[in-house]
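> Below are the sequence and a predicted model for it; my questions follow.
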Amino acid sequence: MSKFQSTALFFLLFYSFNTYSQKKVLLAKSTTENITIDGKINEEIWEKESVATDFIMFEPDNGRPISSKKKTEVKVLYDNNAIYIAALLYDDEPNKIKKEITNRDVFGVSDNFSVSINGFNDGQQDFRFFVSSAGVQMDCLAIEESEDFTWDAIWDSKAIITDFGWVVEMKIPYAALRFSNAEKQTWGLNFMREIKRDNQKYTWNHVDTKIGAVIPQAGILEGIKNIKTPTRLFFIPYSSAYYQENDIASGTTFKAGLDIKYGINDSFTLDAILVPDFGQTKFDNAILNLEPFEQKLDENRPFFTEGTDLFNKGGLFYSRRIGGAPSTEPTIDANEEIINYPSSVNLLNAVKVSGRTEKGLGVGFLNAVTKKTYATIRDNGTNETRKEVIEPLTNYNILVFDQRFNQNSSVTFVNTNTTRNGGFRDANVSALLFDLNTKSNTYSLYGDFKYSSINTIEDYDGFKTSLNFAKTSGRYRYLLSGKYISQDYDINDLGIIFYTNYHNAYANASYRILNPTRFFNTFKIEQEVNLEIQNTTGKLQEGWYKTIVKATTLKNNYFEFSLVVNPLETFDFYEPRTYGRYLQIPRRIASYFGTEFNRNNAFTFDFTPSFTLYDQDGRITYGLALGPKYRFNDKFSLFYVLDYTRKKNDRGWVDQGNTGIIFAERNREIVQNDLTGKYAINNKMTLNLTARYYWSYSENHEFLTLQDNGYLVQNNDYSMNKNRNFNSWNFDLSYSWWFAPGSEISILYRNYAIESNRNIQKDLSTNFKNVFDSNLTNIFSISLRYFIDYNGVKNKF
């Protein structure tokens, strides 16, 4: 090698080290000039600002500098109210910029630009704000494990397409952020640009994908100092009107209430809801549930989804417990029947306080109170009725302390408490969690210890503990894990858990490519082994080996394959519905292959066949999920999903009689159809359609008796009809108009019905007709929410 080549190589390596290893620094400039958020960037102050440029590809070809044809320049200003961001996103083919108009927090097929802000510069949590080329806002709270897009801040933005590309202008009030009260601020900062037609993402500060952690690889924002932030006090009054009718009755309901958001200081915020109204939240997907456990439902109520990252630590919080089903059944005599049993408990009010101190201590407090609830019982002899309490006045409480340190590690304490008035069941659960990472984010050691205490007729306690060690960077990564759960560990008053009383060992090893190859943009293969032993009997509860392959082709088509082998028989300790009994599950093998074609195409298609084959005569489960989607233009799209499952010679519990625990060998079919449609009038106003039809049946053809050893023998004496035929229909058509920041008018037409009986009907069209012939409920509602900033009102008066 010549001297010139050696010198050139040295400077190349030095350049690479400085470009990819050091954090970039951007200086924010103070302004007193009024900044209009119009996407024009024509205020004089912008010309004097420093520029963030030289973006570097995040994926798929990590580390590659952005092309000069896609040059990106970003500037930041600030005043006492907000920070302002201007981004010029050059594109040599502006007519090819993808710009689908979507609902808020839905990316769709659009280019987008985002800023990630960490007000404490602790490498732990980002506040992320996205704007698409169609002007749609997306925002989230991000930690390494996840992005929470249910969090919605109030901020302003504007995007316009130009002859050189497109431009974004953003105003992010300090009320949407969290930071210390230091005189001189130093924030973690990164910008990201996604060019959708090429499926490429670029960041300002290089994010090395060999390192598992993304947030600590942000750049630095300096220059913000001596800011005097305004009072963070916001009121969101609402009013709504509902008209409901079914075959039995009709009626009109009016509601009004208030949400309050108050910034206790720059770090902590109080949220409260008074007289809550969740009438327009998304419907629950009802199913034919033949499992020994309750159906776990998604949370759709904004108060319990927005900014709840602290409360979700440790997995002790299942928010559907608050205002969910009553916790007890009424006691009735032989001549009585229950004529009214409310399916849910009314929420009276809820409040949460959350934030993080300058030294990294996160504090979260949530409290909610639900109403005393009664069931109505009728004496069939006298026709007299009486009421019995099935859920008393109940208080739910969560307290979280989460201390971050060394940029990427934390120790957390969580306590949940459920207190029911009177002699009803109370519960208290505490957890200590730790997550320790090396400075270079190469290795991680994390685990927990959780303790539950239940106060009921017979008090009992339980615990759960786990320890995990992982290599979290590079092409080759692995995880080793161990867990122990005692028999009486119970978090179901405010959390949700199904399986207890076991210990397990788990191992995972994976390989991934970090840059594109001749065939793939991304490729990852994982190998997993899991063993679960039931504590009391020492029997194998789970024992499987799994291979998962995930890949994206150069044409941005996605493929996923999984193979799961259970080479040993296992035992189910829950399906018998009787303590101490268990069911033998035969050896089995399961697999699926998923395909998702390029989402950038106007027409795209998902396709996933699957099967599970049992080592038992004639027993097999197979299914098919497929989902065509067509985007007619940037405003209008339709998406249909068919999910079909057939279980042949499935076995499950049906009854417990004098002859023992009765199982049935049965055939099952499950068909779910989902149709979603979107028409965007503009980026503030949309029409949305969501329709779901679900049909499932379970047809028993042989009855069996469970033996003490977990095996089943034929039962020729049992002859009751335990078949099930279940239909569920939901239809929502809604109009939404965000007429001002944080202010919305929404109109919803909804109808739904559920039909269930013991008579199997295998014709799909007949089932579809039957659900509409049942008691179909129709609801029409109008809701208005208006965002009021205390400072705006104060300034006017």
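Done, it's in. Numbering: from 1, shown residues only.

> going forward, measure contacts between C-alpha atoms and count neighbours the same way
Will do.

> List of residues touching the helix or strand encompassing residue 401?
Taking DSSP states H and E as the criterion, residue 401 maps to strand 394-405. By C-alpha atoms under 8 Å, 6 or more residues apart in numbering, the residues outside strand 394-405 that reach it are 122, 124, 310-311, 322, 360-372, 410-421, 494.

> which element follows the helix or strand where residue 15 lies toward the C-terminus?
When elements are assigned from DSSP H and E, residue 15 belongs to helix 3-21. Where DSSP H and E defines the elements, the next helix or strand beyond helix 3-21 is strand 25-27.

> helices or strands up against that following strand?
Packed against strand 25-27 by the contact rule (3 or more C-alpha pairs under 8 Å, 6 or more residues apart in numbering; DSSP states H and E) you find strand 219-222.

> Summarise which helices and strands the helix or strand just after the strand it packs on is packed against.
Next in sequence after strand 219-222, counting helices and strands by DSSP H and E, comes strand 233-245. Using 3+ C-alpha pairs under 8 Å, 6+ apart, the elements in contact with strand 233-245 are strand 250-263, strand 777-785, strand 788-789, helix 790-796.

> for comparison:
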Amino acid sequence: MKKNLFLIFIISCTTLFAQKTKQVFVKYIKTDISKISIDGLLNEAAWAKAKTTSNYWQYFPTDSLQAENQTEVKMMFDDKNLYVAIKVHAKSNDFIIPSLRRDFRASGNDNVTLIFDTFNDGSNAFFFGTNPAGVKREALLSGGGTDLRGFNLAWDTKWVCKTQILKDAYVAEIAIPLTAFKFREGETKWRFNSYQFDTQDNEQNTWMNIPQNQYIFSLAYMGEMIFEKPLGKSRAPIAIIPYINTFSGKDFENNSAFNDVKIGGDAKFAIGNSMNLDLTINPDFSQVEVDQQTTNLTRFEISLPERRQFFIENSDLFGDFGDSRDENPFFSRRIGIAKNKNNESIENGIVAGARLSGKLNSNLRLGILSVQTEEDIANEIPATNNSVVAIQQKLFSRSNLSFLFINKQATKDYSFLAQEDKYNRVLGIDYNLASENNTWNGRYFIHKSFSPTTSGKDISAGISTQYNSRNFKIRLSGVYIEDDFRSDLGFIRRTDIFKINPKFEYTFYPKKGKIQKHTLSVTPIFIWKPELEYENSDYTIISQWNIIFNNSTNLEFSMFNRYTFLYNSFDPTRTNSTKLLANVGYYYTSFEAKYRSDIRNQFSFDISPSIGQFYNGNKYSLEGNLNWRAEPFFQTKIQVNYNYISLPDPYANASIWLIGPRFDVTFNKSLFWNTLIQYSNQEQSLGINSRLQWRFAPLSDLFIAYNDNYNTNSPLSPRFRSINLKLSFWFNL
């Protein structure tokens, strides 16, 4: 009996699930006979001969009806480009176009998106989209489209799109160079899907019928593009991207001024149709756009997303290991940051880097990364080499087995460098499960670290299996991290933990009324300390009721039952107040509500009040965002985060504010002005980042960025002020 149950489980995880597949036919044209002019008019004779595909399905508010207003797609290709013609029908031409800025978000506006799985693996895909104004967005999808982590809008490539707005439709004409894709020479079929947002009928529509328990960009539900003739070898140009950055600033706290000119650049080489070689020399990884601040009331570090172009393409191949919350062995933002002699995080210059990544064949991916950072003797920071090797082998329909090796090593001996910091290495293996229709998915890994003074307790492991049906979502998962496990290039919240975090969720779909669906879920999270005979150190039980209405508004209620045992004294206000005592356990319960209004409206907002116990006191919080737009040229968003913490004597009470208004002006599709003001009394900081960007050529930019930061501890005083003039240009050779 047990053997039969095990066999049923294996078959459920790996069997190919049949679904009816749509096809779109891609006509081959000869450019010397039928030259296509990308103008949105579709008046070339070749378009009249191309086959039309349509029959889009609703994804929201239901997934069982055809779209009210259909979208028509035609495709053609030649030896250089893929051409796409799209006609999106609508009730009228009263379209919502919030901004003219590239890489817009899909929600709350009219747009159409194309997804291309060029290796037919159901795991990775290229993503291109536009709106009625012809504003472009592109992204890389990884992980099969099973969660938002695999959606990377930071990727950029060159392509052309022009649109025309009609009385009751808009038309998009697109040319994407075949060099923008990676694919196998001689291929005759790609997997394909498309989705479209219709604000007037409040619909989200997809070409392939996708159930609502999946993401709209799921790679499990795709049709096929059938090419009229096999694809040839892609002759990708060499891309050279030099930059010059002039910088002038003053540090008021140390009464010192800085003036600098920095020159460097990147180079991109295509190796065959499916591999990339990226090189960088003296890269400028300074951010002309600052990170958005958050209020941190936890004991742990907060991870921030990677935005640097050198690390973006095929980033999942290097970074999608382990557990994203507790044990991610490679976190690329660690490169270029180091601890100084006072244990403070500061920028560490990068000398050069190289990265080879892509597909060796249809089922095997390879990634090799090596980056050299410079020494900083004054701050006791050694020169280090940071290297990663990753190999991923596809298994079954959409699963894969991956191997990882990480090495961070000082390139010479330093008197200030402790023995245990001379090198750190991690060796790991991960298995990612994804069934054909994504009913089953999971992640299973084991990693071992190596350092000069390790005690041998240096293993981390995890397991997660999730069943996802229309009504039920059940996850069984856990993580084990030994006390001496280290990954200096990773994101490890803490070690010496055994954690389980299952989730049980049920979704209701009312047949009538204002509610589109609502979901009840319970997520118990328990953590034990193996080194302390598995003493329970933490638990959080999250109970939630989430409601989505037919008009796209969202309402959520949550209850948090928590227990925290403090092994070290801790100031939860992070305001240098009296710390809570160590070796004490705290039980506390809180309640939270969230409401998000219809973001299609010119004015929209979300608000999240919470109330309840907090360690040995109480906490009252209010978070919210106010959004207003004068489309398509102006948007403003005001972030407000307020926490009032009331603790008994002798601990201090605290009112913690984070206020961040953002102003975004898009003069046209090439000229943008963005200003972000951030005030945090927790950090005693008032920061201003104002950035003018002129995209004077494809993927070529001129930035003027002004940064100003003040210490708000009375009296108000300047900390740092700077201005950057940065020019980058993308040459194709």
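Thanks, I have the structure now. The shown structure was predicted, so the numbers you read here are calculated from the model rather than taken from an experiment.

> so what number do they get for TM-score?
Scored against TM-score structural alignment, normalised by the length of structure 2, the superposed chains reach a TM-score of 0.87; 680 aligned residues with a C-alpha RMSD of 2.5 Å.

> buried set for the helix holding residue 15 of structure 1?
Buried positions in helix 3-21 of structure 1, judged by neighbour count with 16 or more other C-alpha atoms under 10 Å: 19, 20.

> show me what contacts the most centrally placed residue in structure 1?
The centroid of structure 1 falls nearest to residue 148 when counting by C-alpha atoms, centre = their mean (6.8 Å). Neighbouring residues of residue 148 of structure 1 by C-alpha under 8 Å, 6+ apart: 140, 141, 142, 306, 307, 309.

> can you check residue 291 of structure 2 too?
residue 304.

> quick one: it and residue 676 of structure 2, what's the gap?
Taking C-alpha to C-alpha, to the nearest Å as the measure, residue 291 of structure 2 falls 10 Å from residue 676 of structure 2.

> Repeat that for residue 156 of structure 2.
In terms of C-alpha to C-alpha, residue 156 of structure 2 sits 23 Å off from residue 676 of structure 2.

> Between the two, point out the one with more neighbours.
residue 676 (22 against 19; other C-alpha atoms under 10 Å).

> Counterpart of that one over in structure 1?
By TM-score structural alignment, residue 676 of structure 2 lines up with residue 690 in structure 1.

> With residue 370 of structure 2 instead?
So, by TM-score structural alignment, residue 370 of structure 2 is matched to residue 367.

> What number of residues are in the vicinity of that match?
Neighbour tally, residue 367 of structure 1, other C-alpha under 10 Å: 18.

> quick one: the strands in the stretch 51-200 of structure 2?
Under the criterion DSSP state E, counting those that start in this stretch, the stretch 51-200 of structure 2 contains strands at 57-60, 71-77, 81-89, 111-117, 125-130, 136-141, 151-152, 160-165, 169-177, 189-198.

> The last one vs structure 1, average offset?
The superposed strand 189-198 of structure 2 is, by mean C-alpha distance after the TM-score superposition for structure 1, a mean 0.9 Å from where its aligned residues fall in structure 1.

> What lies in contact with stretch 425-434 of structure 1?
So stretch 425-434 of structure 1 is contacted by 314, 409-420, 446-457, 491, 493 (C-alpha under 8 Å, 6+ apart).

> Just the ones of the residues you listed in strands?
Judged by DSSP state E, the subset of these located in strands is 409-420, 446-455.

> And these, which of them are buried?
For these, buried by 16+ other C-alpha under 10 Å: 409-420, 446-454.

> Which pair of the contacts of residue 148 of structure 1 spans the longest distance?
142 and 306 (12.3 Å; C-alpha to C-alpha).

> So for these two, which sits in the more crowded spot?
A count of neighbours by other C-alpha under 10 Å puts residue 142 above the other of residue 142 of structure 1 and residue 306, at 20 against 16.

> Quick check: the more buried one touching residue 129?
No - Residue 142 of structure 1 lies out of contact with residue 129 (C-alpha atoms under 8 Å); the separation is 10.6 Å.

> In structure 2, point out the residues matching the strand holding residue 401 of structure 1.
Going by TM-score structural alignment, strand 394-405 of structure 1 lines up with residues 384-395 of structure 2.

> Return the mean post-superposition distance for the matching stretch against structure 1.
Aligned to structure 1 and superposed, stretch 384-395 of structure 2 gives a mean residue distance of 1.1 Å (mean C-alpha distance after the TM-score superposition for structure 1).

> chain center to that stretch, what's the gap?
20 Å (C-alpha atoms, centre = their mean, to the nearest Å).

> same check, this time on stretch 675-686 of structure 1
Centroid separation between stretch 675-686 of structure 1 and its chain, computed with C-alpha atoms, centre = their mean, is 22 Å.

> And for stretch 364-384 of structure 2?
24 Å.

> now do stretch 611-627 of structure 2
With C-alpha atoms, centre = their mean as the basis, stretch 611-627 of structure 2 stands 27 Å off its chain's centre.

> can you check stretch 770-781 of structure 1 too?
30 Å.

> Outside of that stretch itself, list whatever touches it.
Counting by C-alpha under 8 Å, 6+ apart, 240-247, 280, 727-729, 747-755 sit against stretch 770-781 of structure 1.

> from these, which would you call buried?
240-242, 244-246, 280, 727-729, 747-755.
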